[in-house]
Every structure is written in structure tokens, then in C-alpha cells.
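J.: Build me a model:
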Amino acid sequence: MLQAKLSHVALRSADPAGTRQFYEDVVGLRTVVADRPRAQLALGGAHVVELHDGQGLDHFALEVVDQAQFRALSERLSAHGIAVAPAADADHPDGIRFADPEGHVIEVHGRIDRTGEGVRADGRRPTGLHHITLTSPDVPALTAFYRDVLGFVVSDRMADRFAWMRCNREHHTVAIVQGEVGGLDHYCFEVSDWEDVKDWCDLLAVRDVPVSWGPGRHGPGNNVFIMFDDPDGVHIELSCEMERFWDDRVEYPEPRNWAAELRTVNLWGPAPEWRRPLEAPAA
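T.: Next up is the predicted model:
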């Protein structure tokens, strides 16, 4: 099993300066690099969000726990004929860059400075970057790539429409949902607890940023969540109480397979229109 965590998400924006201001004012990030072609924003130490010119997902990055993990992943990529290039970054050591079969670009690097993360911030800043969810027209095939080549473990499935995969104790770090083409579905920051979610809803109301989904509770992962959009329409999730797996102590059975219905993705009921295509048609 790969041992890693989500390091940063790099987005393309039609207005990087305006979007950067949104992430400062609303999400509570701090700009550490402001110049184009890529602004970088952090919670404390190394950056967790990059902003490039353009539209859509530029790439996402994984931080591996040690050099042994880095070497093992590099060997698996080579064995599967995956083209790898250097990904030089001053605060992300020993980086490599490659693409999955749907064209999502992934960077992998060594340990980074996480100063300031994991600390409750009174509802004004997340405690950390948590997971990313990608779209794919062939969820099983892309899931197989992340499992067999990258070393993720599948925690849960929803038929052939959704897969949640872990590379640490958290229920998922990468998820894949059915979509017409590859791309970004949403990405998630972790917050402290239910009280923090409530505070965030109030903060978003003060900022005139509508909550587009939630509060709710996902079935897979069992986490409480809300979602809202950045100025480019990127879905941002805030989440807490995520289920954890203890693979070093417990042998888990095969991944659970949830019903293909909207109650799976929100046990409390409602879902926005953009999530409704997941529901199986009535018989």
C-alpha cells in the first residue's frame, strides 16, 4: 500500500488574482507566492493550493512518507511503462511528474514543511488539505490504475460509478466519480468538528458565499460535510469525522459496495443537480 497524503491541488483560473483573493478572504489561506504563472497559497508551511492561468485542474500532488515509498512507486511506474519527468519545486523535494490514463497530472515528492496544519483555527481556516475527487468515463479502469500502479487501496465502491481509495489511515485521499470526461469533481479541506462546520456556514453567509450542498453526511467515509464554489465554479468541500482504517493492525475484507442511489452520497437526503446523474434509473 502506498503511504502518502494529498500535498497540494493546482487549479487553472480565468482570474488568478481575483481567485487568490477569494482563497485568502473566504478560505483563510495565506499567499506565499503571488507572481504568475502560478500563485501559491498555504495554511502555514508549504503551499496547499496553486493558481495558474486557464481553466480546470492543472495537477495535484502527493507527499510520500519516506524514500523507500518514493523508490517503490518509481519502480512501479517504470514497470508499467509510465513516462515520468522531473517536477522541480523549491519547497517540494525530489519531485516527479506523470499522468494517469485520463490525463490527470500527478506530482509526487518527499516530505515537506507542514507547520500550522492540524490546528483548530476557530472556523476561520481549515486544519489541512484532505482529498481530491476526479471524474472519469470509466471508473473501474481508472480505479485499477490507482490500485495496481500507484498502490492505493479501495475502501468503498458505489457500483461502477464511484470509488473511494486510501493511501493512509483516512478513508480516502483520491476518489473517482463517473463523468463524461476526466477532470476535477471537487477537492476537500478538513475542519475540526461539527461545531466548526456550523461556524463555517455562518462565515460563508457573512461573505455572501452560498453553501451549495449540505450540511450532510456521506455514506462512504461517514464524514460530515458542506460544499461551496470558488469564483471559477470549483466545488470545495469542508469535511470532518472521516472514517479511518488501521491497515497495520487489521486485515480488512473486500471493499464495501454501496447502492447506486443518492442516499449513499448523503445519508441525510438532499443532493444538488450536478450529483444526481449518479443515481440508478428507476426499474
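
J.: going forward, measure contacts and count neighbours with C-alpha atoms only.
T.: Noted.

J.: and the helix or strand containing Asp185, what other elements does it pack with?
T.: Assigned by DSSP states H and E, Asp185 falls within strand 183-190. Applying 3 or more Cα pairs under 8 Å, 6 or more residues apart in numbering; DSSP states H and E, one finds that strand 183-190 contacts strand 56-64, strand 128-136, strand 235-240.

J.: cutoff 10 Å now
T.: Using 3 or more Cα pairs under 10 Å, 6 or more residues apart in numbering; DSSP states H and E, the elements in contact with strand 183-190 are strand 4-13, strand 56-64, strand 128-136, strand 174-178, strand 224-229, strand 235-240.

J.: can I assume Gly216 is in contact with Glu241?
T.: No: the pair Gly216 / Glu241 is not scored as a contact, 11.9 Å apart, by Cα atoms under 10 Å.

J.: which residues do the two both contact?
T.: With contacts defined as Cα atoms under 10 Å, 6 or more residues apart in numbering, the residues adjacent to both Gly216 and Glu241 are Asn222, Asn223, Val224, Phe225.

J.: between the residues you listed, which is closest to Ala42?
T.: Phe225 (21.6 Å; Cα to Cα).

J.: next up, for comparison:
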Amino acid sequence: MTLVETYGIHHVRLTVTDLDRSKAFYRDVLGFHIAAESPGSPDDPQVRTDPTQLYGGVVFQTNGMLFGLRPVAAPTDRFDSERVGLDHLSFKVSSVDDLTRTETRLSEAGIEHGEIIRLEAFGIAILSFSDPDGIHLELTAPL
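T.: Take a look at the predicted model:
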């Protein structure tokens, strides 16, 4: 028995540099649905430190979990997957056809992305790309 019995991930929150840009990316490009937005401005220092105001950010409902954006990073900061912390975040999709549709949508939006890679040994296919802050994202589909 483990010390703490968990049964899944409740939510993930990413720190971003520009809330409007990142919100548009996740909402308009990936089609995530907004579940809640901060009633306050992320420019207000009190809002940026208040969890009841979502730190000035936004929360999406997707993949059966909550996914949030917190706008507290300096405008010049950029993600680095080779530093301690997050390497990448992968969202499940239903099929390889979903990967193909997303690949087309990313191309149409001018967003750089990798090729769809079939990882037969793991029974999945993946499509990699990055968000506006350079945070590495991946979509994963069963084969």
C-alpha cells in the first residue's frame, strides 16, 4: 500500500507570460472549453496571489480534468524542458484521426509541430507541438 492513495490527476496549471494569448491558443486552436475565469485582473498584485480569484487566470475543462493558466511569469520568460520541472504535458485524444485533424488545424494556424509518430511498442501515436510560451505539449492516441 502506498502512503497516499491517489486515483488520478485533478488539475494541472501552467504559468504563462500573456494570459490573453495563451487563453486564445488553448480555446481557439485546441478547442478547450473555459470552465471559470478570474473575476479580477492579473495586473492586480492581490489578484495574482489569490487562489479564490484563480490567481488572475483561467481554468479549462478538458479530458475529464481541469487545466489552468496562471499569468505570473515575466513577459520575457520562456519555457525550458531541460530545467527542473515540467518536460511536457500530454493530452489523450480518442484516435489517430484526431491527431491528423489537429495536425491540419495546427498547420492552418501557422503553429509548428512534429509529425505523427507511431510508437507501436506502447500502443500509441503522438503529435508534439508547443504553446505560445514554448511549453511542450503532446496529444496521445491509442493505435
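
J.: Could I get the TM-score for this pair?
T.: TM-score for the superposed chains, counting by TM-score structural alignment, normalised by the length of the second structure: 0.70, backed by 118 aligned residues with a Cα RMSD of 2.5 Å.

J.: The strand holding Asp185 of the first structure aligns to what range in the second structure?
T.: Under the alignment (TM-score structural alignment), strand 183-190 of the first structure falls on residues 85-92 in the second structure.

J.: And the matching stretch, how far out from the chain middle?
T.: Remark: stretch 85-92 of the second structure is offset 8 Å from the chain centroid, using Cα atoms, centre = their mean, to the nearest Å.

J.: Show residues contacting it.
T.: 12, 14, 62-63, 79-81, 99, 126-130, 135-142.

J.: what's the answer for stretch 109-123 of the second structure, then?
T.: Residues contacting stretch 109-123 of the second structure (Cα under 10 Å, 6+ apart): 25, 28-29, 96, 99-100, 103-107, 124-132, 137-143.

J.: returning to what we had before: can you tell me which of the shared contacts of Gly216 and Glu241 of the first structure lies closest to Gly56 of the first structure?
T.: The closest of those, once distances to Gly56 of the first structure are taken by Cα to Cα, is Phe225, at 22.9 Å.

J.: show me where the second structure has strands.
T.: 11-15, 33-37, 58-62, 65-70, 89-92, 117-119, 124-130, 136-142 (DSSP state E).

J.: Which one, of these, ends up nearest to Pro45 of the second structure?
T.: strand 65-70 (12.7 Å).

J.: Now do the buried residues in that closest one.
T.: Leu66, Phe67, Gly68, Leu69, Arg70 (16 or more other Cα atoms under 10 Å).

J.: Could you identify which of the shared contacts of Gly216 and Glu241 of the first structure has the most neighbours?
T.: Within those, neighbour counts (other Cα atoms under 10 Å) peak at Phe225, which reaches 25 neighbours.

J.: mind listing what the residue lying closest to that one once chain neighbours are set aside touches?
T.: Once flanking residues are discounted, Phe225 of the first structure sits nearest to Ser239: 4.4 Å by Cα to Cα, 6 or more residues apart in numbering. For Ser239 of the first structure, the contact set (Cα under 10 Å, 6+ apart) comprises 126, 130-131, 188-194, 196-197, 215-218, 223-227.

J.: With Ala73 of the second structure instead?
T.: Leu14, Thr15, Val16, Thr17, Asp18, Leu19, Asp133.

J.: Aligned counterpart of the last one in the first structure, please.
T.: Using TM-score structural alignment, the equivalent of Asp133 of the second structure in the first structure is Asp232.

J.: pretty sure that match is touching Leu57, no?
T.: No: assessed by Cα under 10 Å, Asp232 of the first structure is found out of contact with Leu57, at 11.1 Å.

J.: Which residues are in contact with each of the two?
T.: Leu11, Arg12, Ser13.

J.: now, which of those sits nearest Ala85 of the first structure?
T.: Leu11 (19.9 Å).

J.: ok, how many other residues are close to the aligned partner of the closest one in the second structure?
T.: Matched across to the second structure, Leu11 of the first structure falls on Leu14, judged by TM-score structural alignment. Residues within reach of Leu14 of the second structure, counting by other Cα under 10 Å, total 15.

J.: Next, the contact list for Leu14 of the second structure, please.
T.: Gly57, Phe67, Gly68, Leu69, Arg70, Pro71, Val72, Ala73, Leu86, Leu89, Ile135.

J.: List the contacts of the nearest residue to the first one once chain neighbours are set aside.
T.: Spelled out, it's Gly57 of the second structure. Distances taken as Cα to Cα, 6+ apart place Arg70 nearest to Gly57 of the second structure, at 4.7 Å, with adjacent residues excluded. Taking Cα under 10 Å, 6+ apart, we find Arg70 of the second structure in contact with 13-19, 22, 38, 42, 48, 54-59.

J.: ok, now Asp232 of the first structure?
T.: Asp232 of the first structure touches Leu11, Arg12, Ser13, Ala14, Asp15, Pro16, Gly18, Thr19, Gln55, Gly56, counting by Cα under 10 Å, 6+ apart.

J.: And for Leu134 of the first structure?
T.: 57, 102, 104, 142, 162-163, 174-179, 181-187.

J.: Can you flag the buried ones in the residues you listed?
T.: Judged by 16+ other Cα under 10 Å, buried ones among the contacts of Leu134 of the first structure: 57, 102, 104, 142, 162-163, 174-179, 182-187.
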